[in-house]
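The following comprises the amino acid sequence and a computationally predicted model.
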Amino acid sequence: MMDSSTYKQYNVHGFNSRQHLEHYLSDKPDMAFEVDILKFPIENFAKTFAEGHITGDVLVDISVGSMIYQLYAACEFFKHIIVLKINDQCVMELKRWLDTRTGAFNWEHVTKLHAEIGGNCDQLQDKEGKVRSAIPHVVICDLEKENMTDPIVLPPADCIISYGLLDSICKDQDDYIRYLRKFSGFLKPGGHFILVGAINMTYYTVGKDKFCAFTYDEDFVRKALAGEGFVIEDCQVQKRTAVSELCDYKAFIFIAAHKEK
């Protein structure tokens, strides 16, 4: 087994964002994570936004890699979605899809899944177009700057989605709370925070490289959010079903919360 001291760190080394998509989000027959990483989040995003109380002008997404499907449900409820990425490769991969360029990752299987779960299969062709039209900007951010998007100042957001990024950039509990505080700084008072992450994961693999992950449990993330002034509205946990050595999470967690005014 590889010594964990040789694991890479996403925010230091980056990873091949296309390989990340192929490993964890593709429609390949041997893709082991359909239930945990596709169906579970899609079901909860669809349910959360369908309730109708998370809506507004601006949603900020700050998630790991070049994922886009976490925005499928959200695009119906926000005028503008601003996507933040911490490295150029993820921006390039995402823009390839946004610009419908040749060789872009094919999200058709996820679009169909979202339509089936949301009960709107007749809107298949419209869904990806709606997501694209809702995203005016993909912005590179520097996690260590006081204003992470400097020199751009973002408008206050009604909602933030963060999927997997805190798992990938944090080394310890202090890191997690510090970044959580920075992310929540984009929110309006009373704004919503939707957080998706992997519980008790120590590593994940992209290509030939292993990356370290911050290991935490449900109790920790609940307390971290409460400590930053969030009230949790919904918390769902999906125990691991995947059989794969690509990563070692024990469960996935989905939390929807709002920040007290």
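Structure's in. What do you need?

For the rest of this, base every contact and every neighbour count on C-alpha atoms.
Noted.

From residue 27, how far off is the spatially closest residue to residue 43 that is not a sequence neighbour?
Distances taken as C-alpha to C-alpha, 6 or more residues apart in numbering put residue 117 closest to residue 43, at 6.4 Å, once the chain neighbours are dropped. For residue 117, the distance to residue 27 (C-alpha to C-alpha, to the nearest Å) stands at 17 Å.

Residue 252 too?
20 Å.

who has more neighbours, these two?
residue 252 (22 against 17; other C-alpha atoms under 10 Å).

Just say helix, strand or coil for that one.
strand (DSSP: H, G, I helix; E, B strand; the rest coil).

Second structure for comparison follows:
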Amino acid sequence: MYSSGPKLYHVHNCDTRQILEDYFSGNQEMVFEEDFLKFPIRNCVTTFKLGHIKGDILIDLSISSMIHHLYAACEFFKHIIVLKVNDRCILELKRWVDTRTGAFHWGHVTKLHAEIDEKSYEFQDKEGKVRSAMQHVVKCNLEKENMTEPIDLPPADCIISAWLLDVICKDKDDYIKYLRKFLKLLKPGGHLILVGSLEVTYFKIHKEKFHCFTYDEKFVREVLVGEGFKIDNCNVSRRTVESDLIDHKGVIFIAAHKE
């Protein structure tokens, strides 16, 4: 599979730390602050502030070891369970949770979140709240019926998936197949939040191209309605910067609940 051409995120060796550096860091040369940091943070803050997405358990299935989309969620859920497809992501994330030497620095996101949420007085203890909620980081196998076998997870009140479906799916059938697997972890009537890049075909790590599934807003809406969801909120932001690291045309944030 993909012996030539772009690689697959979950199949080929992928430097997940470099994904953080290139797409989600506070480095001066990181050009995607608006698209990949501020846009999802802004939408998460607005969505969770409405107060109807809350509960005991939130399950996160997202690319690399990103956490900035969870800053708003930690105020509304007792437990955040993070599922990762490879060991490097797990090690990276646990290093941050345990405040170990060499952990990725998320201070820029803490500051962004405080500014967007207009709660600068919470700046100092925000990372502690995220760590406290995020005590379970679990390996998952996307090809198994029970992705977390031999562990049976309790059903979630909400599932968030940011950019993972973009990079593991080859086509529309794959998107629906993997989404359905994710949704098996959701309670009846539970909420789903998706973040992704629109009309993207690739992203790069160390100049190597990795495959992305190309889709548009209409496709995501139709898939969710087809799976019995009512869409509560959908926002799209057009690409704000040019870079040969990724060729996305925009970013989508969509929140829905199972009817």
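Happy to help now that I have it. Here the structure is a predicted model, which is why all the values come from computation and not from measurement.

so where is stretch 222-240 of the second structure in the first structure?
Taken onto the first structure by TM-score structural alignment, stretch 222-240 of the second structure occupies residues 223-241 there.

List of residues touching the matching stretch?
33, 35-36, 40, 177, 180-181, 222, 249-260 (C-alpha atoms under 8 Å, 6 or more residues apart in numbering).

So for it, what gets flagged as buried?
For stretch 223-241 of the first structure, the neighbour count (16 or more other C-alpha atoms under 10 Å) marks 224-225, 229-232, 235, 237-238, 240 as buried.

which two in those are spaced the farthest apart?
By the measure C-alpha to C-alpha, 229 and 240 form the most distant pair in those, at 29.5 Å.

Show me which of the contacts of stretch 223-241 of the first structure are buried.
Using 16+ other C-alpha under 10 Å, the buried ones in the contacts of stretch 223-241 of the first structure are 33, 36, 40, 177, 180-181, 222, 249-259.

In strands, which of those appear?
Counting by DSSP state E, these place 251-259 in strands.

so which of those comes closest to residue 23 of the first structure?
For those, the nearest to residue 23 of the first structure is residue 252 (16.7 Å; C-alpha to C-alpha).

The closest one contacts residue 198, correct?
Yes - using C-alpha atoms under 8 Å, residue 252 of the first structure is in contact with residue 198, at 4.5 Å.

ok, how many other residues are close to the residue nearest to residue 248 of the second structure when sequence neighbours are not counted?
Using C-alpha to C-alpha, 6+ apart and skipping residues adjacent in sequence, the residue nearest residue 248 of the second structure is residue 200, 4.0 Å away. Residues lying near residue 200 of the second structure (other C-alpha under 10 Å) number 21.

likewise residue 194 of the first structure?
Neighbours of residue 194 of the first structure (other C-alpha under 10 Å): 21.

among the buried residues of stretch 223-241 of the first structure, which are in helices?
224-225 (DSSP state H).

Report the separation between residue 78 of the second structure and residue 47 of the second structure.
18 Å.

Compare neighbour counts for the two and give me the winner.
Per other C-alpha under 10 Å, whichever of residue 78 of the second structure and residue 47 has more neighbours is residue 47, with 19 against 15.

what about the more buried one, helix or strand, and which?
helix 39-49 (DSSP states H and E).

on contacts alone, who are the packing partners of that helix?
The helices and strands touching helix 39-49 of the second structure, judged by 3 or more C-alpha pairs under 8 Å, 6 or more residues apart in numbering; DSSP states H and E, are helix 107-116, strand 250-258.

Turn these into JSON lines, including distance to residue 122 of the second structure.
What follows is these, written out as JSON lines (distance: least, C-alpha to C-alpha, whole Å):
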{"stretch": "helix 107-116", "distance to residue 122 of the second structure": "7"}
{"stretch": "strand 250-258", "distance to residue 122 of the second structure": "25"}
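
Out of those, which gets nearest to residue 128 of the second structure?
helix 107-116 (10.5 Å).

any idea how far that closest one is from the chain center?
17 Å (C-alpha atoms, centre = their mean, to the nearest Å).

ok, which stretches of the stretch 51-200 of the second structure are helices?
87-97, 107-116, 126-133, 164-168, 172-183 (DSSP state H, counting those that start in this stretch).

and the angle from the third one to helix 87-97?
Okay, so that is helix 126-133 of the second structure. 120 degrees (axes from the mean of the first three to the mean of the last three C-alpha atoms, to 10 degrees).

try the last one
Angle, helix 172-183 of the second structure to helix 87-97, by the same axes, to 10 degrees: 40 degrees.

Helix 172-183 of the second structure vs the first structure - mean distance after superposition?
With mean C-alpha distance after the TM-score superposition for the first structure, helix 172-183 of the second structure departs from the first structure by a mean of 0.5 Å once superposed.

What residues of that helix count as buried?
Buried residues in helix 172-183 of the second structure, defined by neighbour count with 16+ other C-alpha under 10 Å: 175-176, 178-179, 181-183.

And the second one, by the same measure?
Neighbour-count burial for helix 107-116 of the second structure, counted by 16+ other C-alpha under 10 Å, picks out 109-114.

after superposition, how close is it to the first structure?
Counting by mean C-alpha distance after the TM-score superposition for the first structure, helix 107-116 of the second structure comes out at 0.4 Å.

again with the fourth one
Once the two are superposed, helix 164-168 of the second structure sits an average of 0.2 Å from its aligned residues in the first structure (mean C-alpha distance after the TM-score superposition for the first structure).
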